Every structure is written in structure tokens, then in C-alpha cells.
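Chemist: Prediction below, plus the sequence it came from.
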Amino acid sequence: MSKKPLIIGVGGGSGSGKTTVVKHILSGIGRNNIQLIQHDSYYRDLGHLPLSERKKQNFDHPSSLETELMIRHVEALKNGYQVDVPVYDFAAHTRDEKTEKVTPKEIILLDGILIFTEPALREQMDIKLFVDTDDDVRLLRRIKRDIMERGRDLEGVMRQYENFVRPMHLEFVEPSKRYADIIIPRGGENHVALEMVIAMIREKLAQIKKNNLASEG
């Protein structure tokens, strides 16, 4: 591993296609070279509340995430240390007792809808990508994901979208687009943009390796 990893952030609204962009980067650069960390892993544990109360929480507000822990983890990885990333249960809204051991790699890839809203996290990133997709497409994707992957019903998904997802997107996510270095319209469907991103990452990685070799010499 190079001494200084390349930190890449992939942000964008819920259902924008961030996962597809992340998969494309993993495939294009090589999974062995990349350590993926998802902001969703850092949701705060709500085990102290009854399940009925947990479901009412605003999971799209920055305060719902322990971003300060993620920042410490990114800093540790940059310095070559292993970290224990939380494992979150999206059906129960609690953290698992077990954690995921994460080791540093040449590229640290950060993924999440709110990763550009916190300055201290944003400043860790060398490249910031924002995936920009129409609201109706994002809503349909979120419905499918929450029902199939997170054990929720349609009524609950729609209520959460109307009360929290959309207003929080307008207040926090959409304004954070201005911090992006590159905006990717249509997400994973924009193959031209994705190929340009892969080329840029390869170039940045090569430059970092060159600088590290020079410093060793």
C-alpha cells in the first residue's frame, strides 16, 4: 500500500445510483486496491428506544449519524491503522454487537448521502463525486430497496419519504452538491462520465505513488 491513500467520496441523494457508481469504480480500479466505507454503517444505535419509536426517527438528518466516529476512522486509515467499523441493522435500527475490521488500502472510498455536509469529513477527501438523478427515479429506487432489502412496507417508506427524505434532501443533500469536484448526471447510466472518473482516479493514484517513491528516495 502507498503511504498516503487516495480518499474518494461518492455522495448524492437516496436512490441516485451511488451504489452503481461505487461498483463501477471497484470494478475499474480493482477491489483489492479499494477499501469501501459506507456512511450508513455509522447510524446511531437506537436500542434504548421502543421499536415503534425507532421507526419514527429522522434518519436523513446529519445528527442521525455518528459522523465524528467515521472521521476518526478515516484519519486512522490514512495513518495506516486498522479500524472497527460498526455493523448496522436497518430493520431494527440498532447496531450489531460485532464490528467489521477494516484495513487501509491504496484507495479509501466513502459512500453516503450526507458525506459532503460535514466539513471535517469533506476535508479528508481528495476527490468528491456527486451522483445527480431525477427525484422520481430516486423515489422508485428507494421504495424497491427499502422493501426488498430493509424489511419495510410501502406505507412506511412513503411516509418516511414525505416527512423526512424529501425535506432533508432539499435542506442538506442538494446544497452539498456545490462541494463536489465532479457531478455525474444520471448516475450509473452515464458511462462516458464513469470512464472519465476511472481515468482520473488512475492518474491521481499514479501521482501519489510517484510522490511516495520520491519521498522515500
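Modeler: Done, it's in. Numbering: from 1, shown residues only.
Chemist: all contacts plus neighbour counts: C-alpha atoms, from now on.
Modeler: OK.
Chemist: From the contact counts, what lies against the helix ranked longest in the chain?
Modeler: Secondary structure assigned by DSSP state H gives helix 191-216 as the longest helix of the chain. Contacts defined by 3 or more CA pairs under 8 Å, 6 or more residues apart in numbering; DSSP states H and E place helix 191-216 against strand 6-12, helix 18-29.
Chemist: switch to 10 Å and redo it
Modeler: strand 6-12, helix 18-29, strand 127-132, strand 182-185 (3 or more CA pairs under 10 Å, 6 or more residues apart in numbering; DSSP states H and E).
Chemist: Mind jotting down where the strands sit in the chain?
Modeler: Using DSSP state E, the strands of the chain run over 6-12, 34-38, 83-89, 94-102, 107-111, 127-132, 182-185.
Chemist: G156 reaches D146, doesn't it?
Modeler: Yes - with contact defined as CA atoms under 10 Å, G156 and D146 form a contacting pair (9.5 Å).
Chemist: Show me which of those two is the more surrounded one.
Modeler: D146 (17 against 14; other CA atoms under 10 Å).
Chemist: From N190, how far off is the closest residue to G13 other than its chain neighbours?
Modeler: Leaving out its chain neighbours, the residue that sits closest to G13 by CA to CA, 6 or more residues apart in numbering is I113, at 5.4 Å. Using CA to CA, to the nearest Å, I113 is found at 19 Å from N190.
Chemist: who's more crowded, these two?
Modeler: I113 (26 against 13).
Chemist: which residues does the residue nearest in space to the middle of the chain contact?
Modeler: When CA atoms, centre = their mean is applied to the chain, the residue found nearest the centroid is D111 (1.4 Å). Counting by CA atoms under 10 Å, 6 or more residues apart in numbering, D111 touches 8-12, 18-19, 21-22, 36-40, 129.
Chemist: burial count for E171?
Modeler: So E171, with other CA under 10 Å, has 12 neighbours.
Chemist: hmm, I was thinking of R142
Modeler: Considering only other CA under 10 Å, R142 is surrounded by 19 other residues.
Chemist: got the contact list for it?
Modeler: R142 touches 14-16, 136, 148, 157-158, 161, 165, counting by CA under 10 Å, 6+ apart.
Chemist: The structure to be compared is supplied as follows:
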Amino acid sequence: MKPLIIGFAGGSASGKSTICLKLKTLLEPYLSVTLINGDCYYKEKLPNTTAPFTGKLYVEYNHPDVMDFEAMDSAIIEEVKKNPDVILIEQAMLFCCEKIRNRLDGKVYVDCQADERLARRLKRNMEYGQDFEEILSYCLDSVRYRYDEFVAPTRWYADIILNGSSMPQNGTEMIAAWIQRKATEQKREKTSL
């Protein structure tokens, strides 16, 4: 039986990781769940990018070409071999890769307003020791531009668009119920063969 593979895309700090962790918690009493963090699959050598309006140079983290989608796909294949009931994969640009998109049984785009994503990113990255001005400049000069160019358009691939504002408790619980139902149906089909 093939695991149910669900992908989560959306802007940085939209709530993808939080939602996936919550889903894992909700599902694990009933199903085995593997979580793949797509941020582990950036290429080793990242190019610089020039911000379109300020001309400032930044390391490029927000273009699909900086993702090692082949390594991510190999990791998915390896996890499938371990035969969990469910695999959850999250990465902002996940739906940019057609090969991976085609592996997904469900695609969830986590939507969240830009101001809320910026506030979350500032809080998160400052906890990592980054400077407020540095984070703000990078987001305004590069992240939002690339979000509009590459991430936002992938919402059209989504089966579900989930509101990532605040804590999307109801939506997360609905997705958990759907995953549990689909995985249970798959198990039933396997045992009836």
C-alpha cells in the first residue's frame, strides 16, 4: 500500500510547519506519519540575487532553481519504502516542481496575509539572532518579490487553500479528518485484496 502523500506550500511564515506538526499530533494516535521539511533541500551553493528595486545583493533562497528537487524526490521515494500511512511534505516552493506535484495525493496551499507573515518572520528570525533591519530589508527587497513571482501562482495547483492566519484550528482538523478517512480507506482496500 502506497502512503498518502500530502504537500503543503505557501509563503514563508504562513503556518505550514505549524499546521504539519499539528496534523502529525492529531493523526499519530491512529496512523503512522512521516514529516518531510523541504527546507532541508536547498542546493549547497546558492547564488546571489539583486533586489529589483534597491539593487542590493542578497543570497537567493526564494527561486525554485535553488531547490534540490531531485534530492527531495529521492527522500520522498525512500520514505515511501518505509511504508508509513501518511507522508506530509512542506516547503514554500513545493508546487513549483511538477514531478513532486504529481506524486502528491493532496495539495494544500497555506494562505496568510503578507503583514502577518512578515510579523511572524521578524519574530522567528530575531529569535535566531538576526537583526530586525536585516530581516525587514530582505523581506521587502527580495522575499515579497519572489513570493509574487513564484509562490503565490502555485496556489492554482492546490486542492485546498487553507487560511494560515492566527491558528487555523478548524481547517487543520478538517484536513486531519480527511487524511484519516483516506488512509483508512486505503488500509481497508489492502486488507480486502
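Modeler: Nice, thanks for sending it over. Please read these numbers as outputs of a predicted model, since none were measured by experiment.
Chemist: TM-score for these two?
Modeler: Overlay of the two chains. TM-score (TM-score structural alignment, normalised by the length of structure 2): 0.87; 184 aligned residues with a CA RMSD of 2.2 Å.
Chemist: Show me what the residue nearest to the centre of structure 1 aligns to in structure 2.
Modeler: By TM-score structural alignment, D111 of structure 1 lines up with E90 in structure 2.
Chemist: With S176 of structure 1 instead?
Modeler: Aligned partner of S176 of structure 1 by TM-score structural alignment: T154.
Chemist: what's the answer for I71 of structure 1, then?
Modeler: Match for I71 of structure 1 (TM-score structural alignment): D73.
Chemist: burial measure for its match, as a count.
Modeler: Based on other CA under 10 Å, the number of other residues close to D73 of structure 2 is 16.
Chemist: What of E155 of structure 1?
Modeler: Neighbours of E155 of structure 1 (other CA under 10 Å): 10.
Chemist: OK, contacts around it?
Modeler: Neighbours of E155 of structure 1 in contact, by CA under 10 Å, 6+ apart: 143, 161.
Chemist: mind checking how far it is from E100 of structure 1?
Modeler: 32 Å.
Chemist: Repeat that for D60 of structure 1.
Modeler: 23 Å.
Chemist: of these two, who's got more company?
Modeler: When D60 of structure 1 and E100 are compared for neighbours, D60 comes out ahead with 21 against 11, by other CA under 10 Å.
Chemist: Please tell me how far that one sits from I7 of structure 1.
Modeler: For D60 of structure 1 relative to I7 of structure 1 (CA to CA), the value is 24 Å.
Chemist: ok, now K101 of structure 1?
Modeler: 18 Å.
Chemist: out of the two, which sits in the more crowded spot?
Modeler: I7 (21 against 10).
Chemist: measure the more buried one to R152 of structure 1 for me?
Modeler: Counting by CA to CA, the gap from I7 of structure 1 to R152 of structure 1 is 33 Å.
Chemist: and what of V165 of structure 1?
Modeler: If you go by CA to CA, the gap between V165 of structure 1 and R152 of structure 1 works out to 15 Å.
Chemist: Same question for G28 of structure 1.
Modeler: From G28 of structure 1 to R152 of structure 1 the distance is 33 Å (CA to CA).
Chemist: how about the counterpart of S16 of structure 1 in structure 2, what does it touch?
Modeler: Using TM-score structural alignment as the criterion, S16 of structure 1 maps onto S14 of structure 2. S14 of structure 2 is in contact with 92, 109-114, 116-118, 120-121, 162-166, counting by CA under 10 Å, 6+ apart.
Chemist: mind running it again at 8 Å?
Modeler: 110-113, 116-117, 164-165 (CA atoms under 8 Å, 6 or more residues apart in numbering).
Chemist: can you tell me which of those lies nearest to T50 of structure 2?
Modeler: Distances from T50 of structure 2 to these, taken as CA to CA, are shortest for R117 (22.2 Å).
Chemist: and the counterpart of that closest one in structure 1, how far is that from G15 of structure 1?
Modeler: R117 of structure 2 maps onto R138 in structure 1 when the alignment is built from TM-score structural alignment. The spacing between R138 of structure 1 and G15 of structure 1, counted by CA to CA, is 4 Å.
Chemist: Likewise for G112 of structure 1?
Modeler: From G112 of structure 1 to G15 of structure 1 the distance is 11 Å (CA to CA).
Chemist: Between the two, point out the one with more neighbours.
Modeler: Between G112 of structure 1 and G15, counted using other CA under 10 Å, G15 has the larger neighbour count: 24 against 20.
Chemist: In this model D134 seems to touch that one, though I could be wrong.
Modeler: No - G15 of structure 1 is beyond contact range of D134, at 9.5 Å (criterion: CA atoms under 8 Å).
Chemist: List the contacts of stretch 208-217 of structure 1.
Modeler: 2-6.
Chemist: Isn't T99 of structure 1 up against D84?
Modeler: Yes - counting by CA under 8 Å, T99 of structure 1 does reach D84; the two are 5.6 Å apart.
Chemist: For V157 of structure 1, which non-adjacent residue is spatially closest?
Modeler: In space, V157 of structure 1 is closest to I143, 6.3 Å off (CA to CA, 6+ apart).
Chemist: Next one: that neighbour relative to E53 of structure 1, how far apart?
Modeler: Here I143 of structure 1 is placed at a distance of 21 Å from E53 of structure 1 (CA to CA).
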